[in-house]
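**Student:** model this:
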Amino acid sequence: MRILFAGTPGFALPSLDAVADSGHELVGVMTQPDRPAGRGRHLQASPIKQRALELGMPVLQPETLRARHGEDEIRALRPDLAVVAAYGLLLPGWMLSLPAQGCINVHASLLPRWRGAAPIARAILAGDSLTGITLMRMARGLDTGDILAQEATAIGPGETAGELHDRLAGLGGGMLPAMLDALARGEVAGRVQDEAAATHARRLDKAEAALDWRQSAVSLSRAVRAFNPWPVAHGGLDGERVRVWRAEAIGGAAEADPGTVVAADAAGIDVATGNGQLRITELQWPGRRRLPAAEVARGRPLVGKRFE
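**Tutor:** All right, here's what the predicted structure looks like:
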């Protein structure tokens, strides 16, 4: 098959590599336009564009696919199949029907649970014990197409969104070769998603990362994991916004108002919550490097202070 790949962030790299290394022909790569990044706000190519150039592939970067933008370039590649992984734009009807074999998507959840932009973080926030990768045939609508294959994996008790992201990216790339061969042989039959079981993984918002200490320690620990590496959970302390990179719920009620530091020692910084205590083990003050909480506890008097 002649395969067109569409993706943008690092999550899509294992999938692009899997297509490139398969026995099929990678004919081109679509990715988001270069965006300003870093302190200098210089234009930066996406990870997928950088890898595509290394592979010597034609790169297409349409600003939009509406009104058939980029259609002539895409048609000129004559794809039999499009493989999509975290591309960032919804494919319009003309694009979905262009390849004879259609378009398949590598999605980081066990559909129909967590359709949408942030399935990894939403799974952690919800306390899910399992997630996985779904290979689906794309259709009009957000992640609504037929399921072609799924593989589940357990979410580790302390696993962050960044760590889970990397594992799922590799899992998705590992599932693709067999799927491509099966599609080429015409041996794949999809199954319709159960609409009644669908949930929506809305895009993350920076405002969500402000920790509400009235919540339970369990909920707060999930938030810390879900927002690592972005947008990073935080709380106000001594008039500064302190980023909380790692934390865990510990047992025992604290006789203090939520947000109050009740202990700070080699184990970490223990904070009272609405139910239980949150032990912070890694944090960061503005303009400074990330530090183990034990190191902070040795250098600052924290007990009795309160996070806002």
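
**Student:** please count neighbours and contacts with C-alpha atoms only from this point.
**Tutor:** OK.

**Student:** the strand or helix carrying residue 131: what's the following helix or strand?
**Tutor:** In the assignment (DSSP states H and E), residue 131 maps to strand 130-137. Note on strand 130-137: by DSSP H and E, the next helix or strand toward the C-terminus is strand 147-154.

**Student:** just the buried residues of that following strand, please?
**Tutor:** For strand 147-154, burial by neighbour count (16 or more other C-alpha atoms under 10 Å) applies to 147, 148, 149, 150, 153.

**Student:** for this protein, which helix extends over the most residues?
**Tutor:** Scanning the chain for the helix with the most residues, using DSSP state H, yields helix 161-185.

**Student:** next up, for comparison:
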Amino acid sequence: MIQGDKRLRVVFAGTPEFAATSLQRLIEQQSILNIEIVAVYTQPDRKSGRGQKITASAVKKVAIANNIPVEQPVSFSLKYNPEQGVSGKVSRETLEKYRPDVMVVAAYGLILPLGVLGIPKFGCLNIHASLLPRWRGAAPIQRAILAGDTLTGITIMRMNQGLDTGDMLYKNICPITDMDTAQTLHDKLALLGADAIVTVLQDLPNYQKKAEKQIDNEATYAEKIHNTEGQINWQDSAENIHRQIRALNAYSYLHDERIKVLAAQSIKQDQVTTEPAAKIVSVGKKAILVSCGTSNDGMKRLINLTVLQWAGAKPLNTEQIANSNKINDGDYFEMVD
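**Tutor:** Model (predicted):
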């Protein structure tokens, strides 16, 4: 964004890879956009992985690699939290010292109160992974797949006190294919998000002038994903189960063993069956066929599982499974009560 010879002072706030993609792009485009990223805000380092080692966020790693100051407050709330031992007053004062013109926020994970949203001269812009007002909230990518949406995208919005309710400045559309998973869609949207924020910052006054209010009665909410949502109910339709596998950490039980279902083929509409739900109809080298519940058209279909993982073991493809005798024709996955 050109402001004469003055660079726009940008504070970036984000935590995971989705946000790191946009941060990296903004760093690369600083000269072209006439901006200066003066600070990066991210969640405190946390334990992760099997070894539970304290690990910096993806955003922090990008900031450090580019010599950008990093701030990791635990809260911006003015209410003192004795467990955290800090007040958000200090966090706000630190942010003010950076004199931000704009704050770019992407999957930050920390609530920004009204007093914080008002600190940057041109407000706070959020990179949201849906076409608002559809899928406001924590898990828009997974919810879009679960719902069978064929389109999603990125919305750049001006943040307010509500949950993803702010005025929309720009949208970038992304198709959802029937083989997109939460990870592949995440990666596509991360790149689109980076494109979108660059586009907006190139002409911020114009996009702010044309900001569009959301229609609240068209909103849907992407609630946080719970682990139990991953358990497959084989009475459900093959189409819904396929979406569940693509969107979540799907799993089922066989012989009292928990098995992750990592991948499945697209549903074949002519692959109908009369077998009971949860029955493993065929274990072959190209697919493991499992009978599902009734679809909307009244037909029962098979789902073709292609990658499974037993606890403590590596993922196995169908050929490896067929040669292992871990699953046999006629076995049944456990039903959900």
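
**Student:** now the TM-score, please.
**Tutor:** Scored against TM-score structural alignment, normalised by the length of structure 1, the superposed chains reach a TM-score of 0.96; 304 aligned residues with a C-alpha RMSD of 1.3 Å.

**Student:** follow-up on the earlier one: mind giving me the packing neighbours of the strand holding residue 131 of structure 1?
**Tutor:** Applying 3 or more C-alpha pairs under 8 Å, 6 or more residues apart in numbering; DSSP states H and E, one finds that strand 130-137 of structure 1 contacts strand 103-107, strand 147-154, helix 161-185.

**Student:** and those as a markdown table, adding distance to residue 4 of structure 1?
**Tutor:** Below are those laid out as a markdown table (distance: least, C-alpha to C-alpha, whole Å):
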| stretch | distance to residue 4 of structure 1 |
| --- | --- |
| strand 103-107 | 9 |
| strand 147-154 | 19 |
| helix 161-185 | 12 |
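
**Student:** any idea which of these is most buried?
**Tutor:** Highest mean neighbour count among those (mean count of other C-alpha atoms under 10 Å): strand 103-107, with a mean of 26.

**Student:** in structure 2, what stretch matches that one?
**Tutor:** Mapped onto structure 2 using TM-score structural alignment, strand 103-107 of structure 1 spans residues 124-128.

**Student:** show me which residues of the longest strand along structure 1 are buried.
**Tutor:** Looking across structure 1 with DSSP state E, the single longest strand is strand 240-250. Buried residues in strand 240-250 of structure 1, counted by 16+ other C-alpha under 10 Å: 241, 242, 243, 244, 245, 246, 247, 248, 249.

**Student:** stretch 221-229 of structure 1 too?
**Tutor:** By neighbour count on 16+ other C-alpha under 10 Å, the buried set for stretch 221-229 of structure 1 is 221, 222, 223, 224, 225, 226, 227, 228.

**Student:** these two touch, right, the fifth one and residue 126?
**Tutor:** Read that as residue 225 of structure 1. No. Using C-alpha atoms under 8 Å, residue 225 of structure 1 is not in contact with residue 126, being 11.4 Å away.

**Student:** ok, the residue located most distally from the centre of structure 1 to residue 263 of structure 1 distance?
**Tutor:** Relative to the centre of structure 1, the most outlying C-alpha is that of residue 255, 37.2 Å out, by C-alpha atoms, centre = their mean. Separation of residue 255 of structure 1 from residue 263 of structure 1 (C-alpha to C-alpha, to the nearest Å): 12 Å.

**Student:** and for residue 114 of structure 1?
**Tutor:** Counting by C-alpha to C-alpha, the separation of residue 114 of structure 1 from residue 263 of structure 1 is 37 Å.

**Student:** show me what residue 191 of structure 1 aligns to in structure 2.
**Tutor:** Residue 191 of structure 1 maps onto residue 212 in structure 2, by TM-score structural alignment.

**Student:** cool, and residue 51 of structure 1?
**Tutor:** Under TM-score structural alignment, residue 51 of structure 1 pairs with residue 62 in structure 2.

**Student:** thanks a lot, catch you later.
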